[in-house]
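Engineer: Predicted structure and sequence below. I'll ask about it afterward.
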Amino acid sequence: MRSMLMASASLAIFLCAASPTALAQTPSGTAPAAASAEARVLRYAFPVAETGFDPVQLQDLYSRMIAGHIFDAPLTFDYLARPAKIVPNTLKELPEISADFTRFTFRLKPGIFFTDHPAFKGKKRELVAADYVYAFKRIYDPRWKSPLLSTFETAKVLGLSELRKRSLDRKQPFPYDEPVDGIRVIDRYTWEIRLAQPNPRFHLQFTDGSTMGAVAREVVEAEGDNIMSVPVGTGPFVLTSWRRGSQIVLSRNPGYRERFFDALPAPDDAAAQAIAQQMRGRRLPMLDRVEISIIEEQQPRWLSFLNGEHDFLDRLPPQFAPLAIPNNQLAPNLQRRGLRMDRRLQPEVVLTYFNMDDPVVGGYTPEKVALRRAISLAYNIDEEIRLTRGNQARAAQGPIAYGTYGYDARFRSEMSEYSPARAKALLDMYGYVDKDGDGWRDRPDGSPLTIELASQPDQLSRNLNDTWFKSLKAVGVRMRFKIQQWPENMKAARAGSLMMWGSAWAAGGPDSDFFLSLAYGPAASEANDARFDLPEYNRLYEAQQRLPDGPERLAMLQRLQLMMIAWAPYRFHVTRYSTDLMHPALQGYLGHPFLRHFWPYVDIDPAAQRASKR
């Protein structure tokens, strides 16, 4: 899932009302929980505005954070287990997997219900197997342009890609009712997925409600293109009010199924054991409401937390690290106020992509590869880490993220190298020299060389832009910036209209496959913003998916990583340390490497919350 280069990663939401005022009720018609002086309300801020709430259409981290609390995936992660452990969510048990890794059978718990919507005509609507089958088929429906499509097309679910192609060729609506061998309902609570080739890790895709959450067909058909605004799920929270780009409020789902805190931490994990002892047996969710503000600038977000207006700070802005966590320990003044910190290295990669279709930086010829490599070598990654990120990051060596299968802590590459001398030598060698005497390098054909980076208007982005500008100026390359808000840049990236743009991708599970899909040709305009398409890479990427974990697959993963570095469709920047801060009122929080939908597992002490306000 994706996030802003200058915000948090990982990768990621609307109510189409003309008025910015909050809704009087949820989009699905469910009345919000009654207000109470002692209501348990978690308050914090996102640094990025939402884009929508429909699981199959989302791509950014923060929109997914909302959707993942509204929609239920079949599986989830144990909140406290480390290393990460997959457990059933709406299923009775883990999926049944055939010996050849081509058949996956899911058995649903009965008695789970959707929140209300007029399409249900006043009746309680139970979650059934057909809802997950329909939700999965929506990924293949061309109408929704799902960024998830490439992930499942490589898995080769029998018949679905062909069904999609017929829909496109005939210019007809996607035929949801046409049977296919790859996915079918067995009975009311059972469904199966069949693949054309082995995929031992296929079930890992079903742990995130923001991507694989169940939706009701009658709601999607009733709402049509407005479905991004109307999230109707079976999860622990419902959307109760929304002001576009300003505030999102969710309340406890009054019809949520009976579910209790039952996380099982490792015996030697003292912090997790303490949470388990405090929370075990409590009914989920414990919160009455969650209030999310959108505060794009880092300083106001930091100050609102310090002043007790927010209970939780998701990722301490790096410029405040020297004040808040000197020597990576919580500052004494914050300790005296009872604040706590949770610091960990993220399973993520922060990157900048080069659009391979762009006439300036794209292409596969030696001079284009040399240009991209020279830009990467010229970029002062040390300055980014030291000044912009407050030493709360370390240089990335390649696409395989820390904490995922295939990561090798010993691996080193030129991605962590800052070498203006090597950059100049590459540019000189391949004809990027100053031909008209204006002090700036030109392209080999004599036309001006100008590098354009898309960016956002916040302070952290401006700091990164300064590093980019100084770095390229030092090697004689002219640079300019295209400033837009994050949602506009994301739309432009998917349309292939940006030369370069930075973002971050976070692991949704313990495997590195997703990060390598960033260069998989069929994923262009989805995860593959660079639009890199190399037949040999595509073949090798598909081959590793069929293998179980082991030495043969590890060798393939490393080969794919080396190919991404050599062809340079991306400049990999850093992996960030995440430091979350909490006021004493927030109870039970412990950061998870992959489970970002933590609201059901935490509580708020209203008395401590009042005391934290300054």
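Structural biologist: Happy to help now that I have it.
Engineer: From here on, just use CA atoms for contacts and neighbour counts.
Structural biologist: OK.
Engineer: following the strand ranked longest in the chain, which helix or strand comes up?
Structural biologist: Scanning the chain for the strand with the most residues, using DSSP state E, yields strand 574-582. The helix or strand immediately downstream of strand 574-582 is strand 586-587, counting by DSSP states H and E.
Engineer: Check for me that V219 belongs to a strand.
Structural biologist: No - applying DSSP: H, G, I helix; E, B strand; the rest coil, one finds V219 to be helix, outside a strand.
Engineer: Wait, it touches A119, no?
Structural biologist: Yes - with contact defined as C-alpha atoms under 8 Å, V219 counts as touching A119 (5.8 Å).
Engineer: Settle it for me: which of the two has more neighbours?
Structural biologist: Higher neighbour count among V219 and A119: V219, with 20 against 17, using other C-alpha atoms under 10 Å.
Engineer: where's stretch 410-424 relative to the chain centroid, distance-wise?
Structural biologist: 28 Å (C-alpha atoms, centre = their mean, to the nearest Å).
Engineer: Does anything pack onto the longest strand of the chain? Which helices or strands?
Structural biologist: Applying 3 or more C-alpha pairs under 8 Å, 6 or more residues apart in numbering; DSSP states H and E, we find strand 574-582 packed against strand 312-313, strand 340-345, strand 348-354, strand 393-395.
Engineer: putting a second one here so we can go through both:
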Amino acid sequence: MSALDRRTALALTGLGLSAGLSAPAGAQAGGAKRLRVAADIAEVAFDPPRVSDRTSVTVNAHIFEPLLTYDPLAEPARLRPLTAAALPEVSDDHRRFVFTVRPGIFFSDDPAFGGRRRELVAADYVYSIKRYYDPRIPSEHLYLFENEGLLGLSELRQRAIAAKTGLDYDAPVPGLRVLDRYRFEVRLSRPSPRFVALFAASGLTGAMAREVVEAYGDQIGAHPVGTGPFVLKDWRRGSRILLARNPGFRDERYAATPPPDDPEAVALAARLQGRRLPMVDEVEVHIIQEEQPRWLAFVGGDIDAMELPQGVASLALPNGRLAPNLVARGVQVHRFLDASVRQTFFNCQDPDLGGLSPARVALRRAIALAYDNAAELRLVFRNQGLPAQSLMPPGVTGYDPTLKTEMGAGDLARAKALLDVHGYRDVDGDGWREHPDGRPLVLRMAGVQDARQRQINELWEKQMRAVGLRMRFEVGQFGELIKNSLAGRLQMWSFAWTTQFPDGDFFLALAYGPNSGQSNDARFQLPAFDRAYEAQRALPDGPERLAAIREAQRWMLAYMPYLAHSHALRVDISHAQVRGYRRHRFTRDLWRYTALD
């Protein structure tokens, strides 16, 4: 065990996460049911526009509620109302949408409401969407709305930027209007056949109350108040998050439509159907970034459920089957291929790596060829995934299972030849290649500091050294890296994108020029790609749209703003007393549907 592992293990003991200190599984003083889970990434805050890390988004999804959601078991994904009275009215060739909020839903109590129960109304969703346009709020999610062309909102934002003020939330705009207490209208400048899916993104389009946001100001991220099944009870930053049942949560019952050919899902639905949600009283989230301590906490009974760390997959699932000792304890697993991609972005505005000239494109392509994705998947992720051929993952519209690209396997000989042809040679004899003009060439890879990242860095250094490219590594906290990426200060960074939308548009948008400084971490700007991207957005699903998606993909593969690595095989693991800990590909509020029996 490394020194870092020992420090993490000591921290766990301090939290009560040791076999001798923990309460019986699922229990706490007073008989309340507490679900204890582990997260591998430290949270940032609990203000939806400001965060994108998986832990913060997941917690937000249990506090703030969008209008729509997905059936927790249906395959393929099936939209259904959550706080909406019904699915929205759609007209004007997918340019006009009218949403109706179900009456009788209330926010959890908070002093900002002055002692009154506060009902959820249409104006809350209008206000929450407008927050993404406020220039005072840094958000990498704004593009999700701006790309849809909500009439008047981008212009409202530009006026605020010009005046160096916050957004005028009371200024009327044609694209987002309250019609009455429970109804609001959205109007778009262009057709958007898949727009409604944005309102099923848990942790993104949940309703916030304006008086709460204004009461807490810059501290709103520590005071989340929503209509969801849980409230934030206690928070130790980067260590522990405790959610408690929202005492004012409405009477909502478990309902699911499992695929008839999935006996596990059928049995789960039969067991939980009709039970009142949430089915646990508390959720305790422990931040345990290192894999080994996280696994030991689960084996020791201190964690009830979590995602199986990929580094211990061979221990828990030898030859793909649950280990006999875990079977004897009633441990359960649920496996699914996530709608995600692990990728490395290349900053296309970086002075050493960026640009669209043949030499710079060749450099990025050579780096991609030199890296060994197969080795990464085998050595670091223990084959818990699928090699990626592009950013587009399985399970979303636009994925092509027949596509084969140079991302799938490394080729050192081709990488060296490409560098040689375009003038990247060792000019001064120090063993490292320089730019064609003789300037030093140094690759800079950013990342967090943990055991997995160290393995990845070692592989990067080995592969780049093999083709004569010097590489340095920059370490930072995840939240800080996001800030630096949004500001364009990172040259390269590897991490995973996971979508909440059953459509490949999300991954194409990572290269859309106007999204630079938001989701387009690569700051890639190519008019030909943008035209193909915009064309597929406006088209209904079908052959014509698939052709436009394929064209956009070809531009990305040719210019290489991103290197796609793999699509993760997720394994949720839980102890015998846990029921329903089964993540949905496109939602994040799984604790709503989890029981302790």
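Structural biologist: That came through fine. Values in this document were obtained by computation on a predicted structure and should not be read as measured data.
Engineer: TM-score for this pair?
Structural biologist: TM-score of the superposed chains, computed with TM-score structural alignment, normalised by the length of structure 2, equals 0.94; 574 aligned residues with a C-alpha RMSD of 1.5 Å.
Engineer: Just want the angle from the longest strand of structure 1 to strand 340-345.
Structural biologist: Orientation check (axes from the mean of the first three to the mean of the last three C-alpha atoms, to 10 degrees): strand 574-582 of structure 1 against strand 340-345 gives 170 degrees.
Engineer: Trace strand 574-582 of structure 1 over to structure 2 and give me the residue numbers.
Structural biologist: Alignment note (TM-score structural alignment): strand 574-582 of structure 1 is matched to residues 566-574 of structure 2.
Engineer: check the fit of that stretch onto structure 1 and give the mean distance.
Structural biologist: Stretch 566-574 of structure 2, aligned to structure 1 and superposed, deviates on average by 0.9 Å (mean C-alpha distance after the TM-score superposition for structure 1).
Engineer: May I see the buried residues of that stretch?
Structural biologist: S566, H567, A568, L569, R570, V571, D572, I573, S574 (16 or more other C-alpha atoms under 10 Å).
Engineer: my guess is A415 of structure 2 is in a helix, correct?
Structural biologist: Yes - under three-state DSSP, A415 of structure 2 falls within a helix.
Engineer: That one matches what in structure 1?
Structural biologist: Residue pairing (TM-score structural alignment): A415 of structure 2 is matched to A423 of structure 1.
Engineer: what about the residue lying closest to that match once chain neighbours are set aside, how many neighbours?
Structural biologist: Closest residue in space to A423 of structure 1, ignoring its immediate chain neighbours: A374 at 4.2 Å, by C-alpha to C-alpha, 6 or more residues apart in numbering. Neighbour count of A374 of structure 1, defined by other C-alpha under 10 Å: 23.
Engineer: Return the residues in contact with A374 of structure 1.
Structural biologist: Applying C-alpha atoms under 8 Å, 6 or more residues apart in numbering, we find A374 of structure 1 in contact with R422, A423, K424, L426, L427.
Engineer: Now the aligned residue in structure 2 for it: which helix or strand?
Structural biologist: A374 of structure 1 maps onto A366 in structure 2 when the alignment is built from TM-score structural alignment. Using DSSP H and E, A366 of structure 2 sits within helix 358-370.
Engineer: so how far does that helix sit from its counterpart in structure 1?
Structural biologist: Average distance, helix 358-370 of structure 2 versus aligned residues of structure 1 after superposition (mean C-alpha distance after the TM-score superposition for structure 1): 0.4 Å.
Engineer: If you count neighbours, what's buried in that helix?
Structural biologist: For helix 358-370 of structure 2, a neighbour-count test (16+ other C-alpha under 10 Å) marks A359, R360, V361, A362, L363, R364, R365, A366, I367, A368, L369, A370 as buried.
Engineer: right, and the last one touches R465 too?
Structural biologist: No - the pair A370 of structure 2 / R465 is not scored as a contact, 9.5 Å apart, by C-alpha under 8 Å.
Engineer: returning to what we had before: got a list of contacts for the longest strand of structure 1?
Structural biologist: 311-316, 339-351, 385, 392-396, 401-402.
Engineer: Report the distance from it to the chain centre.
Structural biologist: The answer for strand 574-582 of structure 1 is 15 Å, by C-alpha atoms, centre = their mean.
Engineer: Repeat that for stretch 418-428 of structure 1.
Structural biologist: That offset, for stretch 418-428 of structure 1, works out to 34 Å (C-alpha atoms, centre = their mean).
Engineer: Buried residues, it. List them.
Structural biologist: For stretch 418-428 of structure 1, the neighbour count (16+ other C-alpha under 10 Å) marks Y418, S419, P420, R422, A423, K424, L426, L427 as buried.
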